[in-house]
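*Asks:* Model the following, please.
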Amino acid sequence: MTAHADERVKTMSGLRRAMIRPELGAICGAILVFSFFFLIARDSGMFAAQGIMNWTVVSAQFAIIAVGACLLMIAGEFDLSVGSMIGFAGIVIAILSVQWGLPVWFAILCAFLVALAIGALNGWLVIRTGLPSFIVTLAFLYILRGLTIWLAILTTRQTIIGGVAERAQGDWLASLFGGKILTGLFTWLAEHGVIAVFGRGTRAGQPVVDGIPMVVVWALILIVFAHVLLTRTRFGNWIFAAGGDAQAARYVGVPVDRVKILMFMFTAFCATVFATCQVMEFGSAAADRGLLKEFEAIICVVIGGALLTGGYGSVIGAALGALIFGVVQQGLFFAQAESSLFRVFLGSILIMAVIMNTWIRRTITGER
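*Replies:* The predicted model follows:
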C-alpha cells in the first residue's frame, strides 16, 4: 500500500527553508561589509592583528547587549532602558567601591542584584498593567538616567567617578571583567614573528596585541549560552511561544508571565556585564555611558533577522549584526571617512532589515 503525504502538512524545499532562516540577511550583510572594507581599507591596517582586535572588541560590546535584547524581542517585548542601565550600574559600582570603600567584588555583585531587581520590576509592570513594554521601559530610561546623574553629583559633585582601577587591583571578580586571557600565547606568537611588536617607546618589543580582553570572552559566553538556551531547551521553546502567540501558549501550559519577566532580567544582566567591563577598562564610571545603546542593540537584533512582532529570531543572527556594526564603525575610521556616516549606515541598514524581515514573515505565514 502506498503511503500518501498528509495534505494538511505543508512541505518546504531545502532552498526555501534556507531562504527563511533569520540569519540569512545578517550573513549576506557580513559578507558584503567585509568585502567592501577589504577592498578600500586593507592597506590601512584594518586586517592586521591590532586592527582585527579593535573591531572585534567593538563588536563584542555590541554583542553583549544584543544577546539580551534578542531573547527579549523573541519573547515579544522591548527594553529601552538598557542604555540607562549601563550608566546606572557603572555609577553604582564606582560609588560603592570608591566613595564608600567597599570591596570591588561586593560592589559588582550589588550592581548585578540591583539591575536584576529593576529588570524584574520592568517585567512585572508590563505583565500586571498590560501596558506596552515600549512605554514602561521608556519611563525607566529616564528614571535610571536621572538617578544616575543625581547619585553621581550627590556623592562627588561630578558626573565622572574615577579611582576604580586602583581599588580593583588584585580583586578576584574585577579581573573577570577587566583583564585579558591568553597573554602567554600572544607573547609566543610575537616572538615567532606571527604578530607584530612595538618598535619604539616604553612598550618596545612587546606584542601589539597582548591578549584577548574579557569583554570578548563575555560576549562569546553569552552568545553560546543564549543560543543553546534558545535552540536546545524547553525554555527556549517557551520563549518562542511567548512571543509568537502568548494566549495560545498559556492554553498549552507555557508560563508566559514568568518567561517574559526572566527575559527582562536577562537583558538587565547583559547590560550590567557591559557596564562592568567598561568600568574596569577605563577605571572610572560616567553618568552618560550607554547613551543610545538600547537602539543599537535593537538594530543588531533586527539585522540578525528577528521580527519586531516577536516569536522569531536568532542569537547567531544578532551576533552577526553586532559584528557588522563593529566592522563598519572601525572600518570607517581606518578608511578615514567621516564618522557621522556610521549613523547614516545604521538608519539605512535598519530599513533594509525591516523590509527583508517583513518579507520573511509573509513568506512564513502566507500573507500578501
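*Asks:* only C-alpha atoms for contact and neighbour calcs from this point on.
*Replies:* Noted.
*Asks:* Quick check: chain neighbours aside, which residue is closest to residue 177?
*Replies:* Excluding the flanking residues, the one nearest residue 177 by C-alpha to C-alpha, 6 or more residues apart in numbering is residue 277, at 4.9 Å.
*Asks:* Residue 171 and residue 142, how far apart?
*Replies:* When distance is defined by C-alpha to C-alpha, to the nearest Å, residue 171 is 33 Å away from residue 142.
*Asks:* neighbouring contacts of the helix or strand hosting residue 85?
*Replies:* Per DSSP states H and E, residue 85 falls inside helix 82-94. Residues outside helix 82-94 that contact it (C-alpha atoms under 8 Å, 6 or more residues apart in numbering): 65, 104, 107-108, 110-112, 115, 141-142, 144-145, 147-148, 151-152, 161-162, 164, 267-268, 271-272, 274-276, 278-279, 284-294.
*Asks:* what's the angle between the helix or strand just after that helix and helix 82-94?
*Replies:* Next helix or strand after helix 82-94 toward the C-terminus (DSSP H and E): helix 104-129. Counting by axes from the mean of the first three to the mean of the last three C-alpha atoms, to 10 degrees, helix 104-129 lies at 150 degrees to helix 82-94.
*Asks:* who are the neighbours of helix 104-129, in terms of helices and strands?
*Replies:* Packing partners of helix 104-129 (3 or more C-alpha pairs under 8 Å, 6 or more residues apart in numbering; DSSP states H and E): helix 82-94, helix 133-156, helix 256-282.
*Asks:* Tell me which of those helices lies nearest to residue 318.
*Replies:* Of all the helices and strands packed on helix 104-129, it is helix 256-282 that lies closest to residue 318, at 13.7 Å by C-alpha to C-alpha.
*Asks:* Now do the helix or strand that comes right after that closest one: which elements does it pack against?
*Replies:* Using DSSP H and E, the next helix or strand after helix 256-282 towards the C-terminus is strand 285-286. The contact analysis (3+ C-alpha pairs under 8 Å, 6+ apart) places strand 285-286 against helix 82-94, strand 160-161.
*Asks:* and for comparison, fold this next one:
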Amino acid sequence: MSGGAAVSAERPASAAPPLRRARAGRLRGLILRRSEFGAAIAAIVIFVGFSLAAPAFATRQGIANVLDPTATLGIMAVAVALLMIGGEFDLSAGVLTGSSALVTALVVTQLNANVWFGILASLGFAILVGLINGVLVHRTRLPSFIITLAMMFMLWGLNYAVTTALTDQVTVGGIADYLGYDSAHAVFASSAGGFQVSLLWWIGATVLGAIVLGRTRFGNWVAAVGGNARGALAVGVPVGRVRIVLFVGTAVAAWLVGQLTVIRYASATVTTGIGAEFNFIIAAVIGGCLLIGGAGSVVGASIGALIFGMVQQGMPLAGLPSELFKFFLGAILLVAVFVNLAVARRARGAGR
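*Replies:* Below you'll find the predicted structure:
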C-alpha cells in the first residue's frame, strides 16, 4: 500500500516537465504561425516601460498624443505591408502623400472648385501613379526599388515646380474658405474626446487589410507572388495583376493620408512626406514582414506603427534626448530583421 502511494505521489512531479514543455511548444508554435505575436509583446513591454518612467504617458491625453501621428503611419504601414508580402517596395509612397495633398489644394484654389472635386482629382492622380509604378515594375522586370525611387524624385520635383509656378510659394493654403470644406472636415479631420477621426480610418484599413490577406483568394495570391513569383505564375496566379493592384493600393493609402493632412490643416506644403517612406517600411518590418517577401502580417504592421509612435512620443516624456530616437529606431529595426529571419527559418524547418 505504501509503495503504491509513493508511486502515485511521484506521478504529478514527473508529469510537470512535459506539461511545461507542451506549453512552451504551443507558445513557440504561436510565434511561428502569427508574425504579429512578438510585435504585440514588444508593444506591451514598451507601453509599460514608458508608463512607469513617465506616468503622463499612460493618461488619456498621452495616449491621444501617441495615436494621433501613429494613425497615419499605420494606414501606410498596412498598405506597405501588403506590398512587401507581395515581394515589392514603394519608395515613392512618402512623397505621394504630399503630392496628393498638394493636388487637392491646388485644384481647389486654382480652379475655385468644391473641395470634394479636389479630393476626387487627387484620388485619380494617386491611382495613376500607382498604375505607372505597377505596370513598369511588372513589364520591365526591374527592381521595384529602382522604379519607385525614380518616381519619388519625379514627384518631389513636380511638387516644387508646379506649386511654385502656380503660387510663387511652397505652401498652398486657404482651402477652408471653399465649398465642401465643412463636410470634408467631418470625414477626414473631425475629432472626439481628443482623438482624431484618423484613428477610425487606421482601424478600418487594418481590418480590411487583414481580411484581404487572410480571407480572400487575392491574399493567397499576394503571399504566393512574394514567395515565388515564377512558381505562382506556373500555377495560374495573375502575377502582373496582383502587383499592379498592390501598387495602386499603396497609392490610394498615400492619397488617404494626404487628405487627412490637407483637410485637417487646410493647407499643403511641398516638403510633406519626404523621407516618410522609410518609416512605413520600418513599421512593417517591426510588425513581422520579411524584406524578401512572402511572409508578414498587416496587423503586425499596425502594431509596428504603434511601437514607432510610442517610442517617438515616449522618449521626451521619459527624459531621454529626442536626438536618440533615430538610434533606437535603427536598433529596433535591426533586432526585428534578425527576429523575422529566425522565425522564417524555424517555420521552414517546421514545415519540412
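*Asks:* before we move on, the earlier item: tally of neighbours for whichever residue in structure 2 pairs up with the residue nearest to residue 177 of structure 1?
*Replies:* The pairwise alignment with structure 2 assigns residue 277 of structure 1 to residue 260, based on TM-score structural alignment. When neighbours are defined as other C-alpha atoms under 10 Å, residue 260 of structure 2 has 25 of them.
*Asks:* which ones are touching the counterpart of residue 303 of structure 1 in structure 2?
*Replies:* By TM-score structural alignment, residue 303 of structure 1 lines up with residue 286 in structure 2. Residues in contact with residue 286 of structure 2 (C-alpha under 8 Å, 6+ apart) are 39, 300, 301, 304, 332, 333, 336, 337.
*Asks:* Also residue 313 of structure 1?
*Replies:* Neighbour list for residue 313 of structure 1: 22, 70, 74, 301, 304, 305, 306, 307 [criterion: C-alpha under 8 Å, 6+ apart].
*Asks:* The aligned partner of it in structure 2 is in what secondary structure piece?
*Replies:* By TM-score structural alignment, residue 313 of structure 1 lines up with residue 296 in structure 2. Residue 296 of structure 2 belongs to no helix or strand when elements are defined using DSSP H and E.
*Asks:* How about residue 296 of structure 2, nearest residue that isn't a chain neighbour?
*Replies:* Take residue 296 of structure 2 and drop its neighbours on the chain: the residue closest to it by C-alpha to C-alpha, 6+ apart is residue 289, 3.9 Å away.
*Asks:* The one you found: helix or strand, and which one exactly?
*Replies:* Counting by DSSP H and E, residue 289 of structure 2 is part of no helix or strand.
*Asks:* okay, now it: neighbour count?
*Replies:* For residue 289 of structure 2, using other C-alpha under 10 Å, the count is 32.
*Asks:* Give me the distance between the alignment partner in structure 2 of residue 38 of structure 1 and residue 104 of structure 2.
*Replies:* Residue 38 of structure 1 maps onto residue 51 of structure 2 when the alignment is built from TM-score structural alignment. Separation of residue 51 of structure 2 from residue 104 of structure 2 (C-alpha to C-alpha) stands at 40 Å.
*Asks:* Looking at those two, which is more packed in?
*Replies:* A side-by-side neighbour count of residue 51 of structure 2 and residue 104, using other C-alpha under 10 Å, places residue 104 first with 30 against 18.
*Asks:* The residue nearest to the spatial centre of structure 2 and residue 296 of structure 2, how far apart?
*Replies:* Centroid check for structure 2 by C-alpha atoms, centre = their mean gives residue 77 as the closest residue, at 0.6 Å. From residue 77 of structure 2 across to residue 296 of structure 2, the span is 12 Å (C-alpha to C-alpha).
*Asks:* For stretch 338-350 of structure 2, buried residues please.
*Replies:* Neighbour-count burial for stretch 338-350 of structure 2 flags 339, 340, 341, 343, 344 (criterion: 16 or more other C-alpha atoms under 10 Å).
*Asks:* Quick check: which element contains the match of residue 38 of structure 1?
*Replies:* In this assignment (DSSP H and E), residue 51 of structure 2 forms part of helix 36-53.
*Asks:* so what does that helix touch, helix or strand wise?
*Replies:* Secondary elements touching helix 36-53 of structure 2 (3+ C-alpha pairs under 8 Å, 6+ apart): helix 2-33, helix 298-317.
*Asks:* Pick the most buried one from the ones you listed.
*Replies:* Counting by mean count of other C-alpha atoms under 10 Å, helix 298-317 has the highest mean neighbour count of the helices and strands packed on helix 36-53 of structure 2, with a mean of 26.
*Asks:* who does that one touch, helix- and strand-wise?
*Replies:* helix 36-53, helix 60-85, helix 198-215, helix 276-286, helix 325-350.
*Asks:* mind checking how far residue 110 of structure 2 is from residue 11 of structure 2?
*Replies:* From residue 110 of structure 2 to residue 11 of structure 2 the distance is 82 Å (C-alpha to C-alpha).
*Asks:* Kindly state which residue of structure 2 is aligned to residue 358 of structure 1.
*Replies:* Counting by TM-score structural alignment, residue 358 of structure 1 lines up with residue 341 in structure 2.
*Asks:* quick one: the nearest residue to its match once chain neighbours are set aside and residue 72 of structure 2, what's the gap?
*Replies:* Nearest residue to residue 341 of structure 2 in three dimensions, chain neighbours excluded: residue 290, at 7.3 Å (C-alpha to C-alpha, 6+ apart). For residue 290 of structure 2, the distance to residue 72 of structure 2 (C-alpha to C-alpha) stands at 22 Å.
*Asks:* Need the counterpart of the residue nearest to the centre of structure 2 in structure 1.
*Replies:* Residue 77 of structure 2 maps onto residue 66 in structure 1, by TM-score structural alignment.
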